[in-house]
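Q: Generate coordinates for the sequence data below:
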Amino acid sequence: MQVQVNTSNGIENSDTLQAFATEYLNTSLSRFTADLTRVEVQLSDENSERKGAADKRCMLEARMNGHAPLAVSHHAENQDLAFRGATQKLIHLLDHQLGKQDRQDHRARETIRKDAPVAE
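A: Next up is the predicted model:
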C-alpha cells in the first residue's frame, strides 16, 4: 500500500512526517492491505495563523481495488490528533464497506459444513 502525504501552507511536509504516516497507516490498516492500493493524507490548517479550537484538519482518501475511493476527514486541535482521528474513521468506514461486500459475497463461497458420510 502506497501512502502519499500532502500538506497546506501552514504545515511543513517533511520526510519524518511521511515516514510516520506511512508506518502508522500500514500498521493501523494492515488487515485491509489486500484491498487498498493507496492512501492519500491531506493535512491542513483551517485558520492559518489565527489560533482556535479544532483548526487542524486531516483528510484521508483510500483507493481500493475495483471500488470508488473512500474519504474521511477529522478536525482537532493539533495535526497528530486530527491524523489519528481520521485514521479511526477510515478503519470504521472500511470495516463497514468491506463487511457489507463480504455479506453479499458469502453465498458464493463453499460451506465448511459437510454432511456426515452415510454408513451402509
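Q: can we go C-alpha only for contacts and neighbour counts from here?
A: Noted.
Q: Show me the contact partners of the strand or helix carrying T16.
A: Using DSSP states H and E, the element containing T16 is helix 15-28. Contact partners of helix 15-28, identified using CA atoms under 8 Å, 6 or more residues apart in numbering, comprise 1-5, 33, 87, 91.
Q: Could you export those as TSV, including secondary structure, neighbour count and distance to H67?
A: Below are the contacts of helix 15-28 laid out as TSV (DSSP: H, G, I helix; E, B strand; the rest coil; neighbours: other CA atoms under 10 Å; distance: CA to CA, whole Å):
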residue	secondary structure	neighbour count	distance to H67
M1	coil	19	15
Q2	strand	13	17
V3	strand	17	18
Q4	strand	15	19
V5	strand	18	21
T33	coil	14	14
T87	helix	23	19
I91	helix	17	16
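Q: one more, for comparison:
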Amino acid sequence: MQILINTDNHIGGDTKLIERAEATISSVLDRFGDQVTRVEAHLSDQNADKGGPGDKQCVLEARIAGQQPVAVTNRAESADAAVGGAVDSMAHLLDSRFGRLHHTKGGASIRHMSPE
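A: A predicted model of the protein is given here:
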C-alpha cells in the first residue's frame, strides 16, 4: 500500500509531520493492504494564520483495487489529531465496505444442505 501526504501552504510539511502521519496511517490501515492500493492524505489549515477550534483538516482518500475510491474528512485542533481521526473513520468505513463484500446473508440454504 502506497501512502502519500500532501499539505497546503499553511501547514508546514516538515519530515517529522509526514513521518508521523505515514506511521499513523500505516499502523491502522495495514490490515487492508491486500485491498487498498494507495492512501492519500490532504492536510490543510482552514483558517490560515487565524487559528481557532478545529481548523486543521485531513481528507483521507483510499484507492481500492477494482472499486471507486472512498474518502473521509476530519477536523481537529492539530494536524496529528486530524490525521488520527480521519484514519479511524477510514478504518471503520473499510471494515464496513469489506465486511459487506465478504459476508453472505444468512448462511447455507436449506435447499443445498445434504440430507442426513
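Q: Downstream of the helix holding T16 of structure 1, the next helix or strand is which one?
A: strand 36-45.
Q: what residue is smack in the middle of structure 1?
A: Geometric centre of structure 1, nearest residue: L90, 3.9 Å, by CA atoms, centre = their mean.
Q: How about the secondary structure of the residue lying closest to that one once chain neighbours are set aside?
A: Counting by CA to CA, 6 or more residues apart in numbering, the nearest residue to L90 of structure 1 once its immediate chain neighbours are dropped is V72, at 6.1 Å. Secondary structure assignment for V72 of structure 1 (DSSP: H, G, I helix; E, B strand; the rest coil): strand.
Q: Now for V72 of structure 1: which residues touch it?
A: 59-61, 86, 89-90.
Q: ok so, going back, check how far the helix holding T16 of structure 1 sits from its aligned residues in structure 2, on average.
A: Mean deviation of helix 15-28 of structure 1 relative to structure 2 after superposition (mean CA distance after the TM-score superposition for structure 1): 1.9 Å.
Q: can you give me the angle that helix makes with strand 36-45?
A: Going by axes from the mean of the first three to the mean of the last three CA atoms, to 10 degrees, helix 15-28 of structure 1 is angled at 130 degrees with respect to strand 36-45.
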